[in-house]
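Engineer: Please find the sequence and the predicted model below.
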Amino acid sequence: MRHPRIFESGELIVGSSFELSPDGAGHVGRVLRMTTGDTLTLFNGKGGQYQATIEQTTKKSVTVQIDEFQDINSESPLKIHLGQAISRGEKMDFTIQKSVELGVTTITPLFSERCGVKLSGERLEKKVQQWQKIVISACEQSGRNFVPQVLAPKQLKDWAAEQTTELKLNLHPRAKYSINTLPEPTNGVRLLIGPEGGLSADEISMTEQFNFEETLLGPRVLRTETAALTAITALQCRFGDLG
């Protein structure tokens, strides 16, 4: 029997019983068809995880008892804030999912000149909610007990201008320095990934004004989703917990 991990946003108390959220109950009861006596892992994004046992299942609800708290931390020592220009369709979903699996701590979707995605108002709010659900699902799958946040989308210039002590990086195929030659970041990394059409010359100049370091991944031009995941992996290998 598979031992699933389920995110529950509320307070979790050892010894207590409660009903899983509709999403959690649907996954446990209808998808996995778990039943009384089966065990699962719960986490609420505040650190650590909880072992629980199913007490009762119905067509619409699942009641569990929390048996034990486990102080497990799978977070990387490297904090990465990903500024990702919004890509079309499933590419953005894929980038968010895999970046969370690789240890990204914060994600800001960005609008840029060549973004190609037009979202605003209620449609944009729903898209952000969808992205946050993808983040949670990636945490459930990868064993992370802290849940990265998808921040409100911003214009690229507004995000680049934010005051921060993070090491600011912008990928560029003609950069002089590679990730292997970067100084060790003391307050995390702010990683900018451009859209499918790349950043414009004006945008590249603008990032230089805000002290972004142009960084080389290799001699080949990568797709936006490939660039993001390659850069995150390289940073985790150099400064984080991938060996």
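Structural biologist: Yep, that arrived.

Engineer: From here on, just use CA atoms for contacts and neighbour counts.
Structural biologist: Will do.

Engineer: From the chain's centroid, how far away is the helix ranked longest in the chain?
Structural biologist: If you go by DSSP state H, the chain has its longest helix at helix 121-142. How far helix 121-142 lies from its chain's middle: 9 Å, per C-alpha atoms, centre = their mean, to the nearest Å.

Engineer: One more: stretch 56-76?
Structural biologist: Relative to the centre of its chain, stretch 56-76 is centred 22 Å away, using C-alpha atoms, centre = their mean.

Engineer: Repeat that for stretch 208-217.
Structural biologist: 22 Å.

Engineer: ok, now stretch 175-189?
Structural biologist: Counting by C-alpha atoms, centre = their mean, stretch 175-189 comes out at 21 Å from the chain centroid.

Engineer: Outside of stretch 14-29 itself, list whatever touches it.
Structural biologist: For stretch 14-29, the surrounding residues in contact (C-alpha atoms under 8 Å, 6 or more residues apart in numbering) are 6-8, 34-35, 50, 57-69.

Engineer: Comparison target below:
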Amino acid sequence: MRRLFYPGELTPEIRITGGDAHHLARVMRAQLGAVHVVAGTDGRAARMTVTAVARDAVTLRLDSYVEDDAPARAEVILVQALLKGEKTDFVVQKAVELGAAALHPIVTEHVVVRYDAKKAAAKTARWQKIADEAAKQCGRLLLMHVAPVGSIDSILGDAEIFGGVDTTVIFCYEGERMQSMRAVLRTVTSARVVLIVGAEGGFSPAEAARLTAAGAQPVSLGHLILRAETAAIAALTVVQYELGNLDV
């Protein structure tokens, strides 16, 4: 059963409008009495029955709440430096599929693309839309939040990333030779893991020093040379596997 997303908290009766209503009524051929699983922004999902279909709106009645089939054993947040072209789009989509709870795009010293405030806001909105669509396609109950474009400074001051007492922060660093990601993750008991991945060229020594001083642990992905977007997906996959969020 395809999951729908409602841009608000679920109530006994909801009214879906705009493009989502058109998709539901015209593409999915919603009919009176049809039952759909609907997820709200509060992280809850419910079975809901279609009670009215109009040209620009579909009304549904809440029947019963449903639980996520596979809740994450640890929450994972991805902090990703901006990549060239549409590579960030790709990382956003795959991060959703791999179960990341949130993605924080940041500008670092080696980032090539630069956005003014207006363009950065537009990009954030685009990435959130990509994330929402990916969540629909892979059946996630919880949407992945895409934060506004930030920087090393902003994440160092972000309580969600560096302020949590039950949070482990790691960052992929090509200059790290001693500590593998696998070794670090196998000691993690935290409820939240933050993974920080650089752009093409990785992090500068100064950035690595600042992250380390703030409590982040530098980790190596091994001897293979990976493209930036490949490194992000590979690292996130390893994190989810070692945390037990990928039962393979």
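Structural biologist: That came in fine, so what should we check first? Predicted model only: the values in this text are computed from it and were never measured.

Engineer: if we can go back for a sec, can you pull the buried residues of the longest helix of the first structure?
Structural biologist: 128, 131-132, 134-140, 142 (16 or more other C-alpha atoms under 10 Å).

Engineer: Helices along the first structure, start to end?
Structural biologist: Remark: helices assigned in the first structure by DSSP H are 22-25, 90-101, 121-142, 156-160, 201-209, 224-239.

Engineer: Pick out the residue closest to the middle of the first structure.
Structural biologist: Nearest to the mean C-alpha position of the first structure, by C-alpha atoms, centre = their mean, lies Val100 at 3.3 Å.

Engineer: State the distance from the residue nearest to His145 of the second structure when sequence neighbours are not counted to Met144 of the second structure.
Structural biologist: Setting aside the residues directly before and after it, His145 of the second structure is nearest to Ala102 in space (C-alpha to C-alpha, 6 or more residues apart in numbering), at 4.6 Å. Computed as C-alpha to C-alpha, to the nearest Å, the Ala102 of the second structure to Met144 of the second structure distance reads 5 Å.

Engineer: How about Asp132 of the second structure?
Structural biologist: 7 Å.

Engineer: Just give the number of residues close to the closest residue to Gly243 of the first structure other than its chain neighbours.
Structural biologist: Ranked by C-alpha to C-alpha, 6+ apart and with sequence neighbours excluded, the top spatial neighbour of Gly243 of the first structure is Cys237, at 5.5 Å. Residues lying near Cys237 of the first structure (other C-alpha atoms under 10 Å) number 14.

Engineer: And Ala228 of the first structure, by the same measure?
Structural biologist: Neighbour tally, Ala228 of the first structure, other C-alpha under 10 Å: 23.

Engineer: what does it align to in the second structure?
Structural biologist: Applying TM-score structural alignment, one finds that Ala228 of the first structure aligns to Ala232 in the second structure.

Engineer: My understanding was that its match contacts Val91; is that so?
Structural biologist: Yes. Counting by C-alpha atoms under 8 Å, Ala232 of the second structure does reach Val91; the two are 7.0 Å apart.

Engineer: so what's the residue located most distally from the centre of the second structure up against?
Structural biologist: Distance from the C-alpha centroid of the second structure peaks at Leu32, with 33.9 Å (C-alpha atoms, centre = their mean). Each residue near Leu32 of the second structure by C-alpha under 8 Å, 6+ apart is listed here: 49-53.

Engineer: how close does the corresponding residue of the first structure for it get to Thr58 of the first structure?
Structural biologist: In the first structure, the residue equivalent to Leu32 of the second structure is Thr36, according to TM-score structural alignment. Distance of Thr36 of the first structure to Thr58 of the first structure, computed by C-alpha to C-alpha: 10 Å.

Engineer: Could you do Glu213 of the first structure as well?
Structural biologist: As defined by C-alpha to C-alpha, Glu213 of the first structure lies at a distance of 55 Å from Thr58 of the first structure.

Engineer: which ones are touching the equivalent of Ala81 of the second structure over in the first structure?
Structural biologist: Alignment note (TM-score structural alignment): Ala81 of the second structure maps to Ala85 of the first structure. By C-alpha under 8 Å, 6+ apart, the residues touching Ala85 of the first structure are 109-112, 115, 156, 192-195.

Engineer: among the residues you listed, which two are most distant?
Structural biologist: Using C-alpha to C-alpha, the pair of those lying farthest apart is Cys115 and Leu192, separated by 13.4 Å.

Engineer: Between these two, which has more neighbouring residues?
Structural biologist: The neighbour count for Cys115 of the first structure versus Leu192, taken as other C-alpha under 10 Å, is higher for Leu192 (25 against 18).

Engineer: what does that one align to in the second structure?
Structural biologist: In the second structure, Leu192 of the first structure lands on Ile196 (TM-score structural alignment).

Engineer: Can you tell me how far its match is from Ile152 of the second structure?
Structural biologist: Distance of Ile196 of the second structure to Ile152 of the second structure, computed by C-alpha to C-alpha: 10 Å.

Engineer: do the same with Ile106 of the second structure
Structural biologist: For Ile106 of the second structure, the distance to Ile152 of the second structure - C-alpha to C-alpha - is 7 Å.
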